[in-house]
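> Sharing a model that was predicted from the sequence below.
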Amino acid sequence: MSRGGIFHLKVPESSPVGSAIGRIRAVDPDFGENAEIEYNIVPGDGGNLFDITTDENTQEGVIKLKKPLDFETKKAYTFKVEASNLHLDHRFHSVGPFKDTATVKINVLDVDEPPIFSKPMYTMEVYEDTPVGTIIGAVTAQDLDVGSSSVKYFIDWKSDVDSYFTIDATEGTIATNELLDRESTAQYNFSIIASKVSNPLLASKVNVIINVLDVNEFPPEISVPYETSVCENAKPGQVIQTVSAADKDLSPAGQRFSFRLSPEASTKPNFTVHDYRNNTAGIETRRSGYSRRQQELYFLPVVIEDSSYPVQSSTNTMTIRVCRCDSDGTILSCNVEAIFLPVGLSTGALIAILLCIVILLVIVVLYVALRRQKKKDTLMTSKEDIRDNVIHYDDEGGGEEDTQAFDIGALRNPKVIEDNKIRRDIKPDTLCFPRQRPPVEDNRDIRDFINQRLQENDVDPTAPPYDSLATYAYEGNGSVAESLSSIDSLTTEADQDYDYLSDWGPRFKVLAEMFGEEESYNPDKVT
């Protein structure tokens, strides 16, 4: 094999891991193209950063990158590569080893890279009552390239949509931009980007986690509303209820709650509070002989206090109801009405009594209603009462329909008289809108005419009944055409001459025979 040699390679520091960064070639004159060469890196400077493999087609050694390069850390690497032929001829073993060694020098090229943060991740803490604008921490990034550039910081808006925090673009200090509430959000996670001022496209990102610390701002309270009761036959020192507390604050581990009676309740020898010192307490009786008749409800003020800073406490009032129990302490009744019932009266008996009262009330109501209905029927006229009926006869008056002109209902109740009652014996006039007539200068002749006709009608024994309507046509005095009214016409048909109808032709023959029949009649004439 050919001996000796130095190979120089230039590799950018941004080359990805696993990529081929160069090739070397060893030749065996004895075997030529039939040689199968194997390459190995001699342990030393570059053994942990580089690797070499054989290209089966060209028998070249391909150098690959095992770890990323960093120009700012180390700018050059030197190592040796050993090449050997795998197909050896035993006849030439005595000649010497069929190996060769070459030196490889790799120069790392500086590449313009984005800034590098001092930590892979930043964690900060802040109290929830921190004022807006308070600085809670800072991040740092540097440009490690030759001729380093200044760095600019900003928060990735996609990770902090509500803008709870701000960052100084030059210093990298982080401050609060809103009031924080641990009960709402206990942790914030967002990203900060650092870019080079000389090349803003070169930027790097780091995650920042901010934990909101709790501030004791809420007092503890009883966890659930308890329905506490005590038996009338309870003994002193008997536990009637076990209570626990809850705090709206996200309390740290190990927080303790303490229970005690309020000062005003300590002087009343009815109940007491026994703190078990495990965040629970028991309500105990201090005497015997509780009676519902004397007092049904007791109100017990309990003070609960936490152990955080600043200490918060609250007074919670518990309601204790007195109940009737059996000898084993089982509650039988806590109802209010049971206080007023005589001893020994069961619930079934009470229901029966109430049912009887309801039935009696229903009977009384029905009786009163019937009496009122009967009295009302006596006052009001029934349709079947013959004393209130009128028999109509169609034997006189202004026509057969005259009897329909009266309504007996109007005599019974004048309030229901129908308006505009139309008489059936008179043909109603056609409804029309009134016509606008010119004003009459003098209506004296019309008034005199009407009065005259009324007087004549009053003294005429043959006039129609009083409920008939007489109409008169009056066109006034002084007409050249004389009167056209039928009032001034001949009073008998005998005065009329209808002979002229015969001269009018065949079309008026029927009328001529009807009106001329009486005159042409001759009893002595034999047909």
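All right, it came through fine.
> C-alpha from now on. contacts and neighbour counts both.
OK.
> For the protein, which segments count as helices?
Using DSSP state H, the helices assigned to the chain run over residues 347-379, 409-412, 444-459, 509-515, 517-520.
> how about CSV for those, with distance to Thr317 and mean neighbour count added?
Shown next, in CSV, are the helices of the chain (distance: least, CA to CA, whole Å; neighbours: other CA atoms under 10 Å):
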stretch, distance to Thr317, mean neighbour count
helix 347-379, 32, 11
helix 409-412, 73, 13
helix 444-459, 99, 12
helix 509-515, 116, 14
helix 517-520, 122, 11
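> dropping in the other structure now:
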Amino acid sequence: MYNMRNISTWLSVLLELSAIWPCVISMNLLSFTTQEMKLTNHVRVKRGWSWEPLYVTEEQEVKKPMYVGQLKTDSDGQDGLIKYILFGDGAGTIFVMNDYSGKISVLKKLDREEKPFYTLRAQAINRYTGVPVEAESEFVIKVLDINDNEPQFINRPYIAEVLEMSPKGTYVTQVIATDKDDPTHGNNARLVYNILQGQPQFSIEIKSGIIRVASQIDRETKDQYHVIVQAKDMIGDAGALSATTTVVINILDVNDNAPKFQQKTYEMSIIESATIGEIVGTILADDFDIGKNAEINYLIEERGDYNMFDIHTDSLTQEGIITLKKLVDFESRSRRYNIQVRAENKYKPEFFDTATIRIYVVDVDEPPVFLEREYFMEIPESVPVGSYVGSVTAKDPDTTDTVIRYDILHNKHSRSFEIYPNNGSIFTMKSLDREVDLWHNITVTATEAKSPTYTSYVHVYIQVLDVNDNAPQLEHIPDIYVCEKSRLEQPVHTITAIDKDEPKLSHPFSFTQPPEESTNANFTFADNEDNTATILTAQDGYSSQDNPLFYLTVIISDNGTPSLTSTSTLTIKVCDCGIDNNKESCGKGGFFFKFMNSGAVIAISVFILLILVLALLVHVRCRKKHNIMSEKGEDLKENIVKYDDEGGGEEDTEAFDITGLRHPTVMRERKPRRIRRTDIQSMYRLSLGLGPDVAIFKEFLTEKLEEANTDSSVLPMDYLHCYAFEGTCSPSGSLSSLSFTETNVSEIDPYY
């Protein structure tokens, strides 16, 4: 009020001055403003804002600015000097303010869930001077909630499990729903739960959403429930919004059922030829539980013929598989067996059921049965061919006894034996040698004479027993050296003997020398009594120059009956072992070089010289033969003709068809012709289309054969001659080896 009186006073003063000096109005206004600021700075004035609570209800349709509330300062004299300005969140776009009255209006529909309140600022200034009349103030416009959002379930989908037969009130699961409405404004967000489907087995707590068991549940009746739960806001009052969700509840099994056989009596059959372990049949007991709770153990109770059969459980199908424990025989005993089977729960043996099984034995025509599963026989290796080895026996297990025939399946061992087909006696067919084959494994068959299809087999193992039929031998004959400086009875080398016979027949061996060597021996033996002997020196010192080699004969005898002996000759070389008397260098060529120094080099050189001279003589003779052959000019020519014929030698001239090679001027007296084959032609002559008539050449060959048979100076009878006709009048002369004169035939080496 004080401020308003000051303003009125100053205004009246300004009006009076304006009548006297209008020109100074503006200066007075400035002076007034300055004085007013001074008063403001020096005088404390109580002033402030006043407004009513500001609210906007959400979701209201706004077609024109809608009044929200009013802000004003107590300095406002309603004279229009105060100007109100709005700042902040949504100012100008969502909210507007009348700058004269301070009234606030909203321009559009609001959503509380999008933004629950708006923070704004207001300022009051002098409309003409722009000077703030009030300090800037902050205020809030709250958006009021309405129930426009339905509940929403979270953490979906809901899947729960609960054991069957659980007591009433057992916790199952909890459902939770939320509501976007304001929980502080009325009941818009206050929810309640109820079950629309799933009663009477389940119930739900109305506020918490916890689902519990309401009555007894049996999994064997129903193993899954779909419970529909509803959530409502406004505590379920009128106008409330709701939502639903489905909770899948799986019922877990408990072991509460005993196995149950499908029938109390079972009938099965098995053939009498069935082997142990063969399946007789299967049975099945039902258990309404699942998983491990339904696992069953089957066993045969100790009643009736319980020891004839066995039973075990198939873990996959839970069936009881009955197998044969002992062989059954239709001819020997009862043809029906009774057993009682028990099926019990694996984890609760008190849950069980029993059934009776009758098993009938079926008769079949069986093959012969050998009295033994396999046969072992022995025979010495020295027995003659046809010796008895042993017998096998088989019988017909059927009631009708039939004749049985025996035979041996062929293999490499069966060729040494034969079997008598009527009684199964086995004999030798060949001589046996234990050192070649110690064991002979043969397979014998037994077949019914009337039914050859029924055949049984048995293995027969024949061991060849050893006899002392092998003399001992040295394991290997090594290079033995003795040092020149060796002393009397000094060890030289140790030899080892082996025997192919068994040790118990031949060991131990004895080592001796022939009597004629033992009296004048350079070396002796020391028997080590372990099948080895040590060679000892029998003198002091040896000389590689005088006697570089010694030959030592050793006689090795075994301990068999009769005793067998073998004789071996050992070569002992004298070696200069050096100062340290070490024989290691002897085997590396030392002896060889010493031997070479003793004259072998000269001998080898002479031998090589002789070889060279012989080669030179052969070369000269070959050239001489060539000159002799060429003296006949072109009368005879040489050619190589290949015949794929293996006839009877020189006289089998009928197998050849070779063109004549003689010149007409050197033909000899004709002789009576022999019958000759003309169907075999020389492929070489035919290819050339040259040469005289074949008859001429055949006569020539006949004459040559007769000369060769009577003349010992010519080539041997089995010498291979190759002839071909090369034509006449060749300027180069003949290259044939046949071009020689009769005067120098004797000079040809018949073995060349």
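On my side now, so go ahead. Only a predicted model underlies this, so the values are computations on that prediction, with no experimental measurement involved.
> so what number do they get for TM-score?
Once the chains are overlaid, their TM-score stands at 0.53 when taken by TM-score structural alignment, normalised by the length of structure 1; 331 aligned residues with a CA RMSD of 4.5 Å.
> that older thread, distance to Asp156 of structure 1 added to the helices of structure 1, as a markdown table?
Below are those laid out as a markdown table (distance: least, CA to CA, whole Å):
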| stretch | distance to Asp156 of structure 1 |
| --- | --- |
| helix 347-379 | 73 |
| helix 409-412 | 95 |
| helix 444-459 | 107 |
| helix 509-515 | 118 |
| helix 517-520 | 126 |
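> With Pro12 of structure 1 as the reference, name the closest of the ones you listed.
helix 347-379 (97.8 Å; CA to CA).
> picking up where we left off before, so for Val111 of structure 1, which of the helices of structure 1 sits nearest?
helix 347-379 (95.9 Å).
> isn't Ile271 of structure 2 right next to Val364, touching?
Yes. Contact status for Ile271 of structure 2 versus Val364: in contact at 6.6 Å, counting by CA atoms under 8 Å.
> Glu374 of structure 2 matches what in structure 1?
In structure 1, the position corresponding to Glu374 of structure 2 is occupied by Met121, as judged by TM-score structural alignment.
> Next up, the contacts around the residue nearest to the spatial centre of structure 1.
Nearest to the mean C-alpha position of structure 1, counting by CA atoms, centre = their mean, stands Ser184 at 22.3 Å. Residues in contact with Ser184 of structure 1 (CA atoms under 8 Å, 6 or more residues apart in numbering): none are found.
> ok, now how distant is it from Asp214 of structure 1?
Counting by CA to CA, to the nearest Å, the gap from Ser184 of structure 1 to Asp214 of structure 1 is 11 Å.
> on that earlier part again, right, and the helices of structure 1 - which one's nearest Tyr290 of structure 1?
Among the helices of structure 1, if distance is taken as CA to CA, the winner is helix 347-379, at 22.5 Å.
> chain center to the closest one: distance?
Shown here is helix 347-379 of structure 1, whose average C-alpha point lies 49 Å from the average C-alpha point of the whole chain (CA atoms, centre = their mean, to the nearest Å).
> same check, this time on stretch 300-309 of structure 1
Mean C-alpha position of stretch 300-309 of structure 1 versus that of the full chain (CA atoms, centre = their mean) differs by 38 Å.
> so it matches what in structure 2?
With the alignment judged by TM-score structural alignment, the segment of structure 2 matched to stretch 300-309 of structure 1 spans residues 552-561.
> Would you mind finding the match for Ser244 of structure 1 in structure 2?
Under the alignment defined by TM-score structural alignment, Ser244 of structure 1 is paired with Thr496 of structure 2.
> Just give me the neighbour total for its match.
Using other CA atoms under 10 Å, the number of residues around Thr496 of structure 2 comes to 17.
> Wait, it touches Pro478, no?
No. Under the criterion of CA under 8 Å, Thr496 of structure 2 is not in contact with Pro478, lying 10.5 Å apart.
> Nothing else from me, thank you.
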